[in-house]
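S.K.: this is a predicted model, with the sequence first.
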Amino acid sequence: MQWKNITDLEEIGQIQQQEGYSLIFKHSTRCSVSLMAKKRFERDWAVIPENTALYFLDLISYRDISAQIAETFQVYHESPQILLIKNGDCILDASHSEISADEVAEMINS
């Protein structure tokens, strides 16, 4: 599995229009907690179904996109943060130590 970097505001609308599951990982490149959460998530992401689109946002470089994600999916901005999107709706958002590949997989497989 591989991340697709979000670098354009238009991509948020595209993610919202996708059918199925998409996951957005919002990462602060200046934060050691964010780095640890990302590494832990990547270590365990084999449990996530292959057809899940994985998106990565460097929120330091793309603050405007981070703000748009929060507005579009009606979540409070946090960092690090994951959002699980199903058919355009955020069905799970988690931050810091609550970020779990197992929880994402459980939501997808239920």
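M.R.: The structure has been received and is ready for your questions.

S.K.: make it CA atoms for all contacts and neighbour counts henceforth
M.R.: OK.

S.K.: work out for me the element residue 90 sits within.
M.R.: strand 89-95 (DSSP states H and E).

S.K.: and here is the other one:
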Amino acid sequence: MATYTEITTLPEWENVLQKSKEKPVLLFKHSTTCPVSAAAYREFTSFESDVDAYLVKVIESRPVSNEIESNLGVQHQSPQIFILSNEEPIWHASHWNITETKIGQALQSI
């Protein structure tokens, strides 16, 4: 299983945005009650990479999820995954488009 850091607070989210100025980061927004999100979560956690990865549980950490939507200007969906660079989403996908293969392809293209 790939390692990731869970984000539960707004300062943690701000820290992730700052880190994206130094190098790209992977961010996964996960609904713990949705079967589609569970499938995407398995894809996300199966993906092995040196890229720093972060997880936000959208129900448990609603203020963080809302702030991500506001900061990135991308309408909330869950599940949803982003590659962030310089505080901007340079790639994102949702629902069944979140696969280990597509994550890898997106990271290779940056």
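M.R.: The structure has been received and is ready for your questions. Everything numeric in this text was worked out from a predicted model, so none of it was measured.

S.K.: could you point out the helix or strand that follows the strand holding residue 90 of structure 1?
M.R.: Next along from strand 89-95 of structure 1, by DSSP H and E: helix 101-109.

S.K.: buried residues in that next one?
M.R.: 101, 104, 105, 108 (16 or more other C-alpha atoms under 10 Å).

S.K.: again with stretch 10-22 of structure 1
M.R.: Buried residues in stretch 10-22 of structure 1 (16+ other C-alpha under 10 Å): 12, 15, 16, 21, 22.

S.K.: the strand holding residue 90 of structure 1 vs helix 101-109, what angle?
M.R.: Going by axes from the mean of the first three to the mean of the last three C-alpha atoms, to 10 degrees, strand 89-95 of structure 1 is angled at 170 degrees with respect to helix 101-109.

S.K.: mean deviation, strand 89-95 of structure 1 versus structure 2?
M.R.: When structure 2 is superposed, strand 89-95 of structure 1 averages 0.9 Å from its matched positions, counting by mean C-alpha distance after the TM-score superposition for structure 1.

S.K.: what does that strand contact?
M.R.: For strand 89-95 of structure 1, contacts defined as C-alpha atoms under 8 Å, 6 or more residues apart in numbering pick out 16, 73-75, 78-85, 104.

S.K.: now do stretch 14-30 of structure 2: distance to the chain's middle.
M.R.: 8 Å (C-alpha atoms, centre = their mean, to the nearest Å).

S.K.: my bad, should have said stretch 53-73 of structure 1
M.R.: That offset, for stretch 53-73 of structure 1, works out to 9 Å (C-alpha atoms, centre = their mean).

S.K.: now do stretch 3-12 of structure 1
M.R.: Using C-alpha atoms, centre = their mean, the offset of stretch 3-12 of structure 1 from its chain centre is 11 Å.

S.K.: that stretch: which residues count as buried?
M.R.: Neighbour count says stretch 3-12 of structure 1 has 6, 12 buried, by 16+ other C-alpha under 10 Å.

S.K.: end to end on it, go ahead and measure it.
M.R.: Using C-alpha to C-alpha, to the nearest Å, the end-to-end distance of stretch 3-12 of structure 1 comes to 15 Å.
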